[in-house]
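J.: okay, predicted coordinates and the sequence, questions at the end:
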Amino acid sequence: MSLEVLSPGPLTTVQDLGRPGLAAEGVGRSGAADRASAALANRLLGNDPSAALLEVTAGGLAVRAGTGVWVALTGARCPGAPWAAPTWLAAGQQLRLGPPARGLRSYLAVRGGVAVPPVLGSRSTDLLSGLGPPPVAAGDVLPVGTAAGPWPGADVAPVAEPVGELVVALRPGPRADWFTDEAHHVLSGTAWEVTGESNRVGLRLAGPSLERVRDGELPSEGLVRGAVQVPPSGQPVLFLADHPVTGGYPVIGYVADADVDRCAQLAPGDTLRLRG
């Protein structure tokens, strides 16, 4: 079984649960940017939670089934494509995803999983380190694995769609005391705009500059998904799936892991509020 890629859209990558536990060796976790949406797509098809699937950024993906396969699409809703329910693709049938009206990343799972060769135990594409398979390209033929689990009891999953302005809770970071009280008020009171420089590594946010009370260099420290780091520009960066394992700028706060899934659906021009 296979899926032939006719068009990858702006960016399509293979993702799974990533490579946890390797940060001490300098290997980031990577994996799906919106883990909840990826997990739902696999659950709808009875796949193992670790099954690989396609993460589609801003739509545009077109695939053709080599043989009949079951697929499920979750995350950002793409016009013209079935959403949040198992769908049968007959041999030779095409599936084309238009650009989503809301949200950024969609997840296309296939029953049996995308069976590209794993690297360090994962099939995830890590855009920062270059580990894993390269981004999907036109003409790629993606092998599909053999389904091992039973079908789930549900055949549709109503879920809330992404919103244009998102409000999430911010917890204090290890270097919160490097910033003025006014900077903390600004951070929690600003509607930060997601810039076009954002990617799977992180969201670059535009707004007022956050003022420090301490200058100087900071030794590299460990980073996790959800860290809000402030570089010399004073404009915060919220790290996503392909974040580095260490960083040298102060981390003012953290967004809870479950909320990072929702942050991963923000597109350039959307706004984010970080409530402390």
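T.: Here it is on my side, so go on. Numbering: from 1, shown residues only.

J.: alpha carbons only for contacts and neighbour counts from here, please
T.: Will do.

J.: the residue nearest the centre of the chain and Trp88, how far apart?
T.: Centroid check for the chain by C-alpha atoms, centre = their mean gives Ala33 as the closest residue, at 1.5 Å. Counting by C-alpha to C-alpha, to the nearest Å, the gap between Ala33 and Trp88 amounts to 26 Å.

J.: next, the one to line up against it:
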Amino acid sequence: MSDRAMSVVRAGALTTVQDRGRPGHAHLGVPRSGALDGPAAALVNRLVGNPPDAAVLETTLTGCALAPRSDVTVAVGGAPCRVTVGGRPAAWGAPVRVPAGAVLDVGPAIRGVRGYVAVSGGIVVEAVLGSRSTDLLSGLGPPPLTDGTVLPLGRERPPHARVDAAPQPAPPAELVLRVTLGPRADWFTPDALRAFTARTFHVSSASNRIGLRTEGPVLERARGGELASEGMVLGAVQVPPAGRPVVFLADHPTTGGYPVIGVVRRADLPAAAQAAPGTPVRFVAVRRR
């Protein structure tokens, strides 16, 4: 392998390779996948001079540590965290030069959940169905990183962005999700529909890349039985028999049999990627556009 590679020193709780995902394959049962916080992934790519669809690393809560085999430029964004290079403090949210063999340590999230690490040239693991993204549901793409994994890098495309720091949204203190009711809102009682858009839920620690699970009010159904499986979309709010809403994220299944009470606006989903367990969640009903 050439020196355009990077070794994983510390993989962290869950670090995966992500890009813009593989949309357009739902009819084959393949989820979209891709970075949960798309704007954060695109920004770190821009900071190091990569195109917006270059593959990056997505970390979860505990960060990761990496050692490049050649000099590279990196940028860390998404959830704020402490960054060091060779044990010395380095900038978060800005381009940083990492010498060959030095360890880039991306620390635990100070706020939020998911961090993004872009490397000049991008991560060039083998693409599957046009994407390098790890899909936890289907198993497509590279497996989650483990200690000792070696990641190939693409050719560097200078120059990187000449900025001291780039503004990034703070992780939400309260997650407000705009939702269009339906298509199965008629499966719920009037009291449940009022509770869905008037009461406060909280992010569950059981949330993952498949869905943001909630704790709080139980939404009562108006009818018994279950639906036949039907297609699911990104942002669908499915309500299992326990009555607590689940917002489908990038690795969601393409079909499901629990009723969908509403669909979250796609523009609100990046904030959901950064909502830590316990974060208050409110669903705000909006008209279909």
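T.: In hand now; what should we look at? Here the structure is a predicted model, which means the values were calculated and not measured.

J.: any idea what the TM-score comes out to?
T.: The TM-score (TM-score structural alignment, normalised by the length of structure 1) is 0.96; 276 aligned residues with a C-alpha RMSD of 1.4 Å.

J.: counterpart of the residue nearest to the centre of structure 1 over in structure 2?
T.: With TM-score structural alignment defining the correspondence, Ala33 of structure 1 maps onto Leu36 in structure 2.

J.: what sits against its match?
T.: 209, 249-250, 269-270, 273 (C-alpha atoms under 8 Å, 6 or more residues apart in numbering).

J.: name the single longest helix found in structure 2.
T.: helix 38-48 (DSSP state H).

J.: which element follows it toward the C-terminus?
T.: Moving toward the C-terminus from helix 38-48 of structure 2, the next helix or strand (DSSP states H and E) is strand 56-60.

J.: what packs against that next one?
T.: When contacts are defined as 3 or more C-alpha pairs under 8 Å, 6 or more residues apart in numbering; DSSP states H and E, strand 56-60 of structure 2 sits against strand 16-18, strand 114-119.

J.: which bit of structure 1 covers the last one?
T.: Put plainly, it is strand 114-119 of structure 2. Using TM-score structural alignment, strand 114-119 of structure 2 pairs with 105-110 in structure 1.

J.: average gap between the matching stretch and structure 2?
T.: Taking mean C-alpha distance after the TM-score superposition for structure 1, the mean distance separating stretch 105-110 of structure 1 from the aligned residues in structure 2 is 0.3 Å.

J.: and the contacts of that stretch?
T.: 34, 37-38, 41-42, 45, 52-59, 69-78, 144, 264-265.

J.: is there a quick PyMOL command that grabs whichever of these are buried?
T.: Buried residues among these (16 or more other C-alpha atoms under 10 Å), as a PyMOL selection:
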select buried, resi 34+37+38+41+42+45+52+53+54+55+56+57+58+59+69+70+71+72+73+74+75+76+77+78+144+264+265
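
J.: related to what we said a few turns ago, could you grab the helix/strand/coil label for the match of Ala33 of structure 1?
T.: coil (DSSP: H, G, I helix; E, B strand; the rest coil).

J.: wait, Val125 of structure 2 sits on Arg132?
T.: Yes. Assessed by C-alpha atoms under 8 Å, Val125 of structure 2 is found in contact with Arg132 at 6.3 Å.

J.: pick out whichever of those two has more residues nearby.
T.: Between Val125 of structure 2 and Arg132, Arg132 has the larger neighbour count (other C-alpha atoms under 10 Å), namely 27 against 18.

J.: and Val9 of structure 2, which of the three is it?
T.: Applying three-state DSSP: Val9 of structure 2 is strand.

J.: on that earlier part again, shared neighbours, Val125 and Arg132 of structure 2?
T.: Counting by C-alpha under 8 Å, 6+ apart, the residues touching both Val125 of structure 2 and Arg132 are Pro142.

J.: what's the distance between the match of Ala33 of structure 1 and Phe188 of structure 2?
T.: Distance from Leu36 of structure 2 to Phe188 of structure 2, by C-alpha to C-alpha: 29 Å.

J.: can you show me the strands along the stretch 51-200 of structure 1?
T.: Using DSSP state E, counting those that start in this stretch, the strands of the stretch 51-200 of structure 1 run over residues 53-57, 61-65, 69-75, 87-89, 94-96, 105-110, 141-143, 165-172, 192-194.

J.: what residues in structure 2 pair up with the last one?
T.: With the alignment judged by TM-score structural alignment, the segment of structure 2 matched to strand 192-194 of structure 1 spans residues 201-203.

J.: and that stretch against structure 1, how far off on average?
T.: Stretch 201-203 of structure 2 sits 1.3 Å off on average (mean C-alpha distance after the TM-score superposition for structure 1).

J.: what does that stretch rub up against?
T.: So stretch 201-203 of structure 2 is in contact with 212-217, 275-282, going by C-alpha under 8 Å, 6+ apart.

J.: with respect to Val85 of structure 2, which of these is nearest?
T.: Ala276 (26.7 Å; C-alpha to C-alpha).

J.: which residue in structure 1 lines up with that closest one?
T.: Checking TM-score structural alignment: Ala276 of structure 2 goes with Ala267.

J.: and that match, how far from Val119 of structure 1?
T.: 29 Å.

J.: with Glu182 of structure 1 instead?
T.: 45 Å.

J.: buried set for stretch 259-270 of structure 1?
T.: For stretch 259-270 of structure 1, by 16+ other C-alpha under 10 Å, it's 259-268, 270.

J.: wait, I meant stretch 185-192 of structure 1
T.: 186-188, 190-192.

J.: could the residues you listed go into JSON lines alongside distance to Leu170 of structure 1?
T.: Below are these laid out as JSON lines (distance: C-alpha to C-alpha, whole Å):
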{"residue": "Val186", "distance to Leu170 of structure 1": "13"}
{"residue": "Leu187", "distance to Leu170 of structure 1": "10"}
{"residue": "Ser188", "distance to Leu170 of structure 1": "8"}
{"residue": "Thr190", "distance to Leu170 of structure 1": "13"}
{"residue": "Ala191", "distance to Leu170 of structure 1": "14"}
{"residue": "Trp192", "distance to Leu170 of structure 1": "13"}
